[in-house]
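J.: The sequence isn't on hand, but the structure is:
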């Protein structure tokens, strides 16, 4: 018993020490460039990719890795409960009531790490970066200060798992029919910041023998109950839109195709309503709600320990939340990408009035942990969060995002995506 306790303490301390004080550069950029060039990406795309990747790696302890998995499993079990789904869908748009047979690709569970373990900051249903982080694995060198392992497979195996995930979505909806064409759909995709990832995804799918298009939803047409881009019929749509309920006019054709079962759409509005609406964090961090849903005692314990207390912002609790604002983070219920999200200690009265007029939640603020890094040979500390890419309740890939500022971004020198090792 004592040996186990000592080992746990040492392993946890090792990960924290490495993050704070190891300044190794684990990314071999020349090797990464070779991997990217093999995808036949345009030169301007390769240049843009430089700012997406940090040159270092992040470490977690074996205990933190186990806690991450337990949290993901617990959330997956609760969101499958009929009572939870009834509560989550009660506030969702009509299109989210549309039954779905698919699981939803690239669920993103974002965590901050603190002394009590990983804390779920938010859940996303179209989490970007999966393909980028898979290829990042191909260009890592060992840290000289630690023995570590990835809690996942290496790049070719991760990409194979991604392909299998999309084929599984297709099978769940269409059985033994052949998946012939995937369309990756986003608004003006070539102008999106993560457009390089779209090209990587296209390359991966086409190597697997699946025709892959990158399209703006306004370029789609519905003919005789089938979805087309020009003369190409589309079977499955990989949805990267941030119009989660497909209400914008430019998404009308895609919405009609989805509602009429003309295509398999993943992720879809139901996934967003059950997972990514920030108001769900209110349900998942409240013991009374969890008990009413029929959640097991073990899962309640896991969720209360791993999801910061979250409340709806309303006129009834406005005065209390304003007094407690320095300890809170405010997020729009259906927001994404940290847009219109505010740290409570930074908001003004004007911003507070806007929050009261909007549909916001207040989450107990969990400061991000830090990763020491060399920038121009100077030692600095960047904030970090951990993203778990999840499918059907299982973690496929872990990645960190390193940044400075109030929220995650890709503008920080030395920041960007970083691989995650489990410190042994």
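T.: Looks like it came in fine. Only a predicted model underlies this, so the values are computations on that prediction, with no experimental measurement involved.
J.: C-alpha only now, for contacts and for neighbours.
T.: Noted.
J.: Touching the host helix or strand of residue 354 from outside, list them.
T.: Residue 354 is part of helix 349-357, with elements assigned from DSSP states H and E. Contacts with helix 349-357, where a contact means CA atoms under 8 Å, 6 or more residues apart in numbering, come from 313-315, 318, 330.
J.: same thing but 10 Å
T.: 313-315, 318, 322, 325, 330-332, 340-342, 344, 347-348, 358, 360-362 (CA atoms under 10 Å, 6 or more residues apart in numbering).
J.: Could you list the buried residues of that helix?
T.: Neighbour counts using 16 or more other CA atoms under 10 Å place 352, 355 of helix 349-357 among the buried residues.
J.: So what touches the helix or strand that it is followed by?
T.: Following helix 349-357 in sequence order, the next helix or strand is strand 360-364 (DSSP H and E). Contact partners of strand 360-364, identified using CA under 10 Å, 6+ apart, comprise 121-122, 278-282, 285, 307-314, 321, 324-335, 340-344, 354-355.
J.: and the angle from strand 360-364 to helix 349-357?
T.: Using axes from the mean of the first three to the mean of the last three CA atoms, to 10 degrees, the inter-axis angle of strand 360-364 relative to helix 349-357 is 110 degrees.
J.: Now do the buried residues in stretch 179-194.
T.: Residues 179, 181-187, 189, 194 are the ones in stretch 179-194 that count as buried (16+ other CA under 10 Å).
J.: Below is an additional structure, to be compared with the one above:
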């Protein structure tokens, strides 16, 4: 299965990041409960969400959920990283995790029958500069036995002609949409939008699923009932970070409280436009368009020591709807998550004393 490993992109680190059994169980239970809330509020959440990620900051009081994504990147790096802490069945675990991922892709994108899948395109913008291009190519290799063909394409290479989305003369049947134009509204994506509206393609993750799950404004609603799970013995909780529209307070009020908050754009991604309050100047805060920004209660990144240097991290849990299927820590330096700095990357997560990530997942499923 080595052909499904990313050939480029963020590094896969060897040193594991510890996570307690209790914290892992809290996240697994809380993710299930949050998913139930999401679908109850908007059934469109279940319309082809594909691979989700729940980004979590472990804290002394328990894990805190700070973001949910529908086009989660890094899953193959996470699967690869899991091998580093597996002291019992590394090959079996790798096969199991990839099979679980492929099962998800079959349900939401490929369909169950390779003979009727057609041509699949993994589509993003400006491919040459994408840090996860290697992962897209590896995912194409993973899916290729289950389709007529799988191509990794730049959105600019596609056109809508004769009632079909086309790459050159080839008609595209299914699209794994990796662009951060989540709602497919940018003019340069008009061909994809026309094909989607005409029912000429199957596309995942769907714009409707993104709106129901990953639009950052959902956090405003969810944080009205922030506790997702609680461990009665330790008192630890898994909770949603409090999130409010920036327009609810004046500039003076936000500046006075800035150290308690992180300021995030409603439509942002990959930490772009995100400002940690303790580091923002008053003039920069005043420049932020309050109507397009949210304030999220600051939950500090935990820190690990690597060769005498402090490194921050969070934990990205990959999920099929409300069921965790993988995990990795994102290790970095700086104010916000960024995996391009030398030495940063995806690290394995060691969950309590379990021999492997799969073992921890099976233990949670059995409870």
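T.: Received the coordinates, thanks. What you see is a predicted model, and the numbers here were worked out from it, not measured in a lab.
J.: Where do the helices of the stretch 201-350 of structure 2 begin and end?
T.: Along the stretch 201-350 of structure 2, the segments classed as helices by DSSP state H, counting those that start in this stretch run 207-213, 218-222, 251-257, 282-287.
J.: so the shortest one matches what in structure 1?
T.: So the one you mean is helix 218-222 of structure 2. Aligning helix 218-222 of structure 2 against structure 1 (TM-score structural alignment) gives residues 280-284.
J.: do stretch 268-276 of structure 2 as well
T.: Going by TM-score structural alignment, stretch 268-276 of structure 2 sits over residues 335-343 in structure 1.
J.: what about residue 360 of structure 2, how many neighbours?
T.: Counted with other CA atoms under 10 Å, the burial measure for residue 360 of structure 2 works out to 19 neighbours.
J.: Under the alignment, what does residue 51 of structure 2 map to in structure 1?
T.: Under TM-score structural alignment, residue 51 of structure 2 pairs with residue 106 in structure 1.
J.: wait, residue 171 of structure 2 sits on residue 150?
T.: No - counting by CA atoms under 10 Å, residue 171 of structure 2 stays clear of residue 150, with 12.0 Å between them.
J.: Need the residues touching each of the two.
T.: Contacts common to residue 171 of structure 2 and residue 150, judged by CA under 10 Å, 6+ apart, are 118-120.
J.: closest to residue 62 of structure 2 among those residues?
T.: residue 120 (40.9 Å; CA to CA).
J.: What residue in structure 1 is paired with that closest one?
T.: Match for residue 120 of structure 2 (TM-score structural alignment): residue 182.
J.: Kindly report the same for residue 167 of structure 2.
T.: Structural alignment (TM-score structural alignment) places residue 167 of structure 2 against residue 229 in structure 1.
J.: ok so, going back, identify all contacting residues around the match of stretch 268-276 of structure 2.
T.: By CA under 10 Å, 6+ apart, stretch 335-343 of structure 1 touches 122-127, 242, 244, 276-278, 325-333, 351-352, 354-355, 359-363, 365, 406-409.
J.: Work out for me the element the closest residue in space to residue 68 of structure 1 that isn't next to it in sequence sits within.
T.: Nearest residue to residue 68 of structure 1 in three dimensions, chain neighbours excluded: residue 118, at 6.4 Å (CA to CA, 6 or more residues apart in numbering). In this assignment (DSSP H and E), residue 118 of structure 1 forms part of strand 117-124.
J.: okay, and the next helix or strand after that strand goes to which residues in structure 2?
T.: Counting by DSSP H and E, the element after strand 117-124 of structure 1 in chain order, helix or strand, is helix 130-136. Here helix 130-136 of structure 1 aligns to structure 2 at residues 75-81, judged by TM-score structural alignment.
J.: What residues sit buried inside the matching stretch?
T.: Applying 16+ other CA under 10 Å to stretch 75-81 of structure 2 flags 75-81 as buried.
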